[in-house]
Every structure is written in structure tokens, then in C-alpha cells.
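[1] Structure, please.
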Amino acid sequence: MTDAPSETTSSTAEDEVLYAVDDHVATITLNRPHRMNAISGRMLTQLAERLAEADRDRQVRAIVLTGAGRAFCAGLDIKDAVAGTGIGGQGGSSGSGTHLSTRDHPTTVMFEMDTPVIGAINGAAAGFGLDIALGCDIRLVAEDAKIVTGFAKRGVVPESGGTWYMPRLLGWAKAAEIGFLGRDLTGAEAAEMGLANRALPGDELMATAYGWAAEIAANAPLAVQSMKRLFRHGLTEDFPSHVHHVLLQTMLLFQSADFREGITSFAEGRPPEFEGR
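    Down below sits the predicted model:
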């Protein structure tokens, strides 16, 4: 699968976040290309809703998150904010997302999801866009994408998860280098430093993202979701507690039809056909 899924969709022409599902893979697309997918209040709300929708759908086994046009996400829409109509402005509409709680924030929703998310970073990722990228489980980035880490150059910090993710992803010293210096990085440099899994030529990015998503979707979804959940909990657990929780999760998986299919297909020398139950 190399093209965007189109089997089912719940998007309209007015949506700032597009959503489509095909063959167990959901595509979520930030859709303000005329503003380099800069975040509006509506986009913030819709992104959280689309992520939650995908995570609830038992037919969705992997998610590809990307941006329309030449950017992934250029961060907060500064023009709208200055005009008082966007996030942080006083004149935003009820759908602006200005009063969105951190519980319903897209990066919080992403962190609590069990469905794997592949970020296909097709272009510039700055500010909130970088934090969203860091919240993905896997990041594939175009080699020439511009990764903007200059929060300190604007007198702010990564406000939506970056300060939590970077030391865990990179270690303290690398996180400090990136954060304190605030230098722009190419996609290739970001991958070399560990901010992305792989940097790719732009014309190969989406095909690779969908290829990886298809591989994930072909695996036992209950096991993949449990693994992601255990990864998440393991970040804050001591080792004995974590091993105990892994054992409990394993015992539940032993009772699943997917486990039986995994064992049977292996014995019969054929590809497994998992149903997610």
C-alpha cells in the first residue's frame, strides 16, 4: 500500500484534520496547507477527536499521521493569535480550542493511546508540530524537512510534551544540546541525532510509512497494543512491578484467539490471520 487510504472516511471539505481508513490503517492528515498546517483552535480540537476515534476503532491497527502540502506542522498559527482569533487570542470562537484542557490535548491523547502511531514528517515541523511528531511512536522524516527546535530563541519551552520526550528519547546531554542551542535541523540531521527512526527521500516517505503500517497491522493487534501500553507504563515503574504487570498481561493474551492463531499458523507454516480477539 503506497497511496493514502480511501476505503472509509469521516472527513468533510471543511475539516482541518482529515481522516480515512483502509485495510486496518488510519490516515490522519493535518489539513491547512495554505498556512503550512499551522495550528488553529479548530485543528487542535479536531486532531484530538480524530486520534481518539482511531484508537476506539477496533478495525484500526496502525495510524499514519502526516501533513497536507509541503509542511508537517509549522506550530501555532501566529497570525491568528496576533489577530486575537486563534489560540491564545481573546476573540476566538467557541470552537477555537483556546480553553481545551490538557486532558483533551492531542499530545495527551496520543500518549494514552494503545494504537501505534507512525509520524510521516513530510516537511517543516516546528513548535507544537515538533511536539506532535515526538508523540508519535515511530517517526519517518523527509531528508530535507526542516525540524525547528528554536523554542529558546522565542522565549518559550516545548509546551506540549517535548521536554518530557526528548530526554527519554535522546538522553539528557543530546536533549540539552538540541533544546539549549535551538538550531534548525534537516530531517537527515534529526535522524542522525535520534529524533527520527529514519530519514528518507521525500518521494519515498509515504510509501515507507504505509509499508511499515501494513507490517504492524499484519501482526496480532492485541499483542501490539499491549506492548505499547507496557512500554508506556514501564517509563514510570520499577522493574519488579513492571515484570509483574507483564506477566498479568501475558496471561490474558494466552487466552486470546490471536494467540492460538499465532501458534497454529507457526506450526502449519503459513502466515497468521489475526482478528483482534
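
[2] contacts, neighbours, all on C-alpha from now
    Will do.

[3] which ones are touching E159?
    E159 sits next to 128, 131 when contact means CA atoms under 8 Å, 6 or more residues apart in numbering.

[4] give me that answer again for 10 Å
    127-128, 131, 151 (CA atoms under 10 Å, 6 or more residues apart in numbering).

[5] Tell me which of those fall in strands.
    Counting by DSSP state E, no part of those is found in strands.

[6] can you redo those residues as JSON lines with neighbour count?
    Listed next are the contacts of E159 as JSON lines, based on neighbours: other CA atoms under 10 Å:
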{"residue": "G127", "neighbour count": "24"}
{"residue": "F128", "neighbour count": "22"}
{"residue": "D131", "neighbour count": "25"}
{"residue": "F151", "neighbour count": "18"}
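
[7] and those residues, which of them are in helices?
    Of the contacts of E159, the ones assigned to helices by DSSP state H are 128, 131.

[8] For the contacts of E159, which two are the farthest from each other?
    D131 and F151 (11.2 Å; CA to CA).

[9] can you pull the contacts of the closest residue to Q59 other than its chain neighbours?
    Excluding its sequence neighbours, the residue lying closest to Q59 (CA to CA, 6 or more residues apart in numbering) is H24, at 5.4 Å. Contact partners of H24, counting by CA under 10 Å, 6+ apart, are 5, 7, 57-63, 213-214, 216-218.

[10] Those: which two are farthest apart?
    Farthest-apart pair in the contacts of H24 is E7 and I216; separation 18.5 Å (CA to CA).

[11] who's more crowded, these two?
    Neighbour totals were compared for E7 and I216, and I216 leads with 18 against 12 (other CA atoms under 10 Å).

[12] helix or strand for that one, which one?
    Using DSSP states H and E, the element containing I216 is helix 205-218.

[13] Same question for that helix: list its buried residues.
    Judged by neighbour count (16 or more other CA atoms under 10 Å), helix 205-218 contains these buried residues: 205-210, 212-214, 216-218.

[14] The next helix or strand after that helix to helix 205-218, inter-axis angle?
    Once the chain leaves helix 205-218, the next helix or strand it forms, by DSSP H and E, is helix 221-234. Interaxial angle of helix 221-234 relative to helix 205-218 (axes from the mean of the first three to the mean of the last three CA atoms, to 10 degrees): 100 degrees.

[15] Disregarding residues adjacent in the polypeptide, which is nearest to M166?
    Closest residue to M166 apart from its sequence neighbours, by CA to CA, 6+ apart: A175 at 5.4 Å.

[16] Do a quick rundown of the helices in the protein.
    Applying DSSP H to the chain gives helices spanning 41-56, 78-83, 106-112, 128-135, 162-170, 172-181, 187-193, 205-218, 221-234, 239-254, 257-268.

[17] Turn these into TSV, columns for distance to F72.
    Formatted as TSV, the helices of the chain follow (distance: least, CA to CA, whole Å):
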stretch	distance to F72
helix 41-56	13
helix 78-83	16
helix 106-112	15
helix 128-135	7
helix 162-170	16
helix 172-181	20
helix 187-193	12
helix 205-218	12
helix 221-234	24
helix 239-254	35
helix 257-268	36
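
[18] Here is the second sequence; please produce its structure so I can put it next to the first one:
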Amino acid sequence: MDAIPKEEEPLLTALEGGVLTLTLNRPARLNAMSQELIGLIIEQLDRALVEPGVRAVLITGTGRGFCAGADLAGSGVGTVMGPDGKPDLGLVMERLYNPMIRAIRELPKPVIAAVNGVAAGGGANLALACDIVLAARSARFDQAFVRISLVPDLGGTWFLPHIVGDARARALGMLGQSVPAEEAERIGMIWQVLDDEALLPEAMRLASRLAAGPTLSYAAIKRALNAAATNTLDQQLDLERDSQRQLGRSADFKEGVAAFLAKRPAHFTGQ
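    Got it, this is the predicted structure:
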């Protein structure tokens, strides 16, 4: 396991049993995303990409909130200026926020969000970018952008219609309405709601299960689902064919079949 970082660090990291846990650690600001915090998250996602010992990633937050979105003060988005001296929000999106979301979606390993409290604005969409979202019963998801005359970002305008449908996406975006965790589960925005005290233990159990699973299969599933949003059925059938061809040649497939026939647990290695 990694050494325990100092409490004041904006991102706490721990690697245990193949699970890389990233804990947003700015509780005084409900873990609002500063430029430093985003840079650290990207660093750890890059680490997860290349380090074989990382087989799953778990993202959560300290304190009362998962993430309150962008830090509008301090070192937040409002401090990046364009040539005309006005804030250039597009520049910080291009340099930091968008690379972070792309890194989560393209990572060939499962990414789990454990939403422990309010997930507002970009914090909500950071959670929705993850592969599986668990939430504490007291959590809520808040597309707050319209309250400051902005558009949902960090993929929000893509995730919402794909996850909850066009009608709900438009209402959520334009009304800036909060969605309690149980309602988010009911409408398919997230996977599961858990009692507050059970959230982190259950999230770690799920992450550990995924870390012990067939990571090649997970990577192929992520690629296929990412492509499904724009592929035709014929294109998706071809993608599935190519994925099965590749996976069928893997040691994990051989092990999975052998374990199934022998009625024993499989031991996957990612090979």
C-alpha cells in the first residue's frame, strides 16, 4: 500500500489489492476542483494506465461532499485569462477538465465513483464519467451550471441524454434542479444507492471484485459502449466481432472456460 499522504494534500492516493483509490481532499471547499487537484487526478489516471498493479480505480471525496464542481475562487477556472483580460473558461476546459474526462472514459480499466455527498456542477459530471456510480443515501446530483449562466460541462451534455434521456436531460440542464440519490438511482443516472456508512466498504468490495476480474474484458466493454453512441448496428456488430476475436485468443478466456467447466473460481491475470 502507498504511504499515507499528508492531510493537507488536495488528492489522497492509496493502492491496495489492485485498487487505486483517489480521494478528493479539499473538504473546506466541498472538494471543489482547483487546477492543482485536476492536474493530480490526471497524473494518477496516467499512472493507472501504465502501472500493471493498478487494475481498478475508485474515486471518492472527504467530508460532506463528493465534489462541488469547479473552484470559482482561488486557483479555479475564473483565474485563467484570455488575451483580452477576460476569463477564458474554454482554455481551462481544454487544458485540464476535458483531458481528465477523456482519461477516465478511455482508461482500459474500471473506474468506480463513490459519491459520499453533494456532487454539483462539474462534480456531478465527474461522477457520471465513471463506469459505475455508487452513492450514499444522503448524496445528491446537481446540474448547477445555469445558476451562473453556463452550460453543463465535463461531458454533462453528452452523459445526461444518454443516461436519462433527452427530456430529463433538458429539464435538468435548464432548471438546475437537484436530484437526490434515490431518485438518481430510479431514473438510471447511477447504479446503486447505499446507506451512508456502507458506501465506502461496499465501493471497495466492488472495486476489489473488479480488480480481480478479467481486465481485458472490461477494457473491451468500455471501448464498445463508448463507440455505441455513434455507431450504427452494423458497425457495432463488427466491433463486437473484432473484440471477441481478440479476447478469444487471450489466456484469460482460456482460464475462464477452464474454470467454468471445472466449476471453480477463475484466476484472471489480464493476459
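
[19] And the TM-score between these chains?
    Overlay of the two chains. TM-score (TM-score structural alignment, normalised by the length of structure 2): 0.89; 262 aligned residues with a CA RMSD of 2.1 Å.

[20] what range in structure 2 does the helix holding I216 of structure 1 sit on?
    Using TM-score structural alignment, the residues of structure 2 aligned to helix 205-218 of structure 1 are 199-212.

[21] hey, where'd the strands end up in the stretch 1-150 of structure 2?
    Assigned by DSSP state E, counting those that start in this stretch, the strands in the stretch 1-150 of structure 2 fall at 11-16, 19-24, 56-61, 65-67, 111-115, 118-120, 132-136, 140-142.

[22] and among those, the most buried is which?
    strand 65-67 (a mean of 32; mean count of other CA atoms under 10 Å).

[23] which residue numbers in structure 1 go with that one?
    With TM-score structural alignment as the criterion, strand 65-67 of structure 2 aligns to 71-73.

[24] With stretch 175-184 of structure 2 instead?
    Using TM-score structural alignment, stretch 175-184 of structure 2 lines up with residues 181-190 of structure 1.

[25] Stretch 38-51 of structure 2 too?
    Taken onto structure 1 by TM-score structural alignment, stretch 38-51 of structure 2 occupies residues 44-57 there.

[26] Report the buried residues of that stretch.
    Using 16+ other CA under 10 Å as the burial criterion, the residues of stretch 44-57 of structure 1 that qualify are 44-52, 54-55.

[27] from those residues, which is closest to R260 of structure 1?
    Nearest to R260 of structure 1 among the buried residues of stretch 44-57 of structure 1, counting by CA to CA, is D55 at 24.3 Å.

[28] ok, how many other residues are close to the residue lying closest to that closest one once chain neighbours are set aside?
    Once flanking residues are discounted, D55 of structure 1 sits nearest to T115: 5.6 Å by CA to CA, 6+ apart. By other CA under 10 Å, the residues close to T115 of structure 1 number 26.

[29] quick one: contacts for the alignment partner in structure 2 of T115 of structure 1?
    Using TM-score structural alignment as the criterion, T115 of structure 1 maps onto K109 of structure 2. Taking CA under 10 Å, 6+ apart, we find K109 of structure 2 in contact with 48-49, 54-57, 131, 210-211, 214-222.

[30] tally of neighbours for the spatially closest residue to I187 of structure 2 that is not a sequence neighbour?
    Nearest residue to I187 of structure 2, sequence neighbours excluded (CA to CA, 6+ apart): V164, at 6.3 Å. Residues near V164 of structure 2, counting by other CA under 10 Å, number 16.

[31] Equivalent analysis for M189 of structure 2, please.
    The burial count assigned to M189 of structure 2 is 21, neighbours taken as other CA under 10 Å.

[32] L253 of structure 1 now?
    17.

[33] any idea how far it is from Q225 of structure 1?
    Here L253 of structure 1 is placed at a distance of 11 Å from Q225 of structure 1 (CA to CA, to the nearest Å).

[34] list the residues that contact both of these two?
    Residues touching both L253 of structure 1 and Q225 (CA under 10 Å, 6+ apart): none.

[35] what do we get in structure 2 for R154 of structure 1?
    In structure 2, the residue matched to R154 of structure 1 (TM-score structural alignment) is I148.

[36] Which of the contacts of E159 of structure 1 are conserved in structure 2?
    Shared contacts between this structure and structure 2 among the contacts of E159 of structure 1 (both residues aligned by TM-score structural alignment, their matches' CA atoms under 10 Å) comprise 127-128, 131, 151.

[37] With respect to I87 of structure 1, which of these is nearest?
    Among these, F128 lies closest to I87 of structure 1 (CA to CA), at 11.8 Å.

[38] Measure how far the helix holding I216 of structure 1 is from the centre of its chain, please.
    Put simply, helix 205-218 of structure 1 sits 14 Å off its chain's centre (CA atoms, centre = their mean, to the nearest Å).

[39] With stretch 89-109 of structure 2 instead?
    Put simply, stretch 89-109 of structure 2 sits 11 Å off its chain's centre (CA atoms, centre = their mean).

[40] Would you mind listing the buried residues in it?
    Judged by neighbour count (16+ other CA under 10 Å), stretch 89-109 of structure 2 contains these buried residues: 89, 92, 96-97, 99-101, 103-105, 107-109.

[41] Could you pull up the residues touching the residue nearest to E9 of structure 2 when sequence neighbours are not counted?
    Leaving aside its chain neighbours, E9 of structure 2 sits nearest to N25 (6.7 Å; criterion: CA to CA, 6+ apart). For N25 of structure 2, the contacting residues are 7-12, 31-33, 37, 60-63, 65-67, by CA under 10 Å, 6+ apart.

[42] hmm, 8 Å instead?
    7-12, 31, 61-62.

[43] ok, and these in structure 1?
    By both residues aligned by TM-score structural alignment, their matches' CA atoms under 8 Å, the contacts of N25 of structure 2 still in contact after alignment to structure 1 are 9-12, 31, 61-62.

[44] now those residues as TSV including distance to E255 of structure 2?
    Converted to TSV, the kept ones among the contacts of N25 of structure 2 look like this (distance: CA to CA, whole Å):
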residue	distance to E255 of structure 2
E9	42
P10	41
L11	37
L12	35
N31	42
G61	37
T62	39
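
[45] which among the residues you listed gets closest to L237 of structure 2?
    Distance to L237 of structure 2 across the kept ones among the contacts of N25 of structure 2 (CA to CA) is lowest for G61, with 38.7 Å.

[46] ok, that closest one touching V118?
    No: using CA atoms under 8 Å, G61 of structure 2 makes no contact with V118, being 9.9 Å away.

[47] which neighbours do the two share?
    Shared contacts of G61 of structure 2 and V118 (CA under 8 Å, 6+ apart): C67.

[48] Show me what H105 of structure 1 aligns to in structure 2.
    Counting by TM-score structural alignment, H105 of structure 1 lines up with P99 in structure 2.
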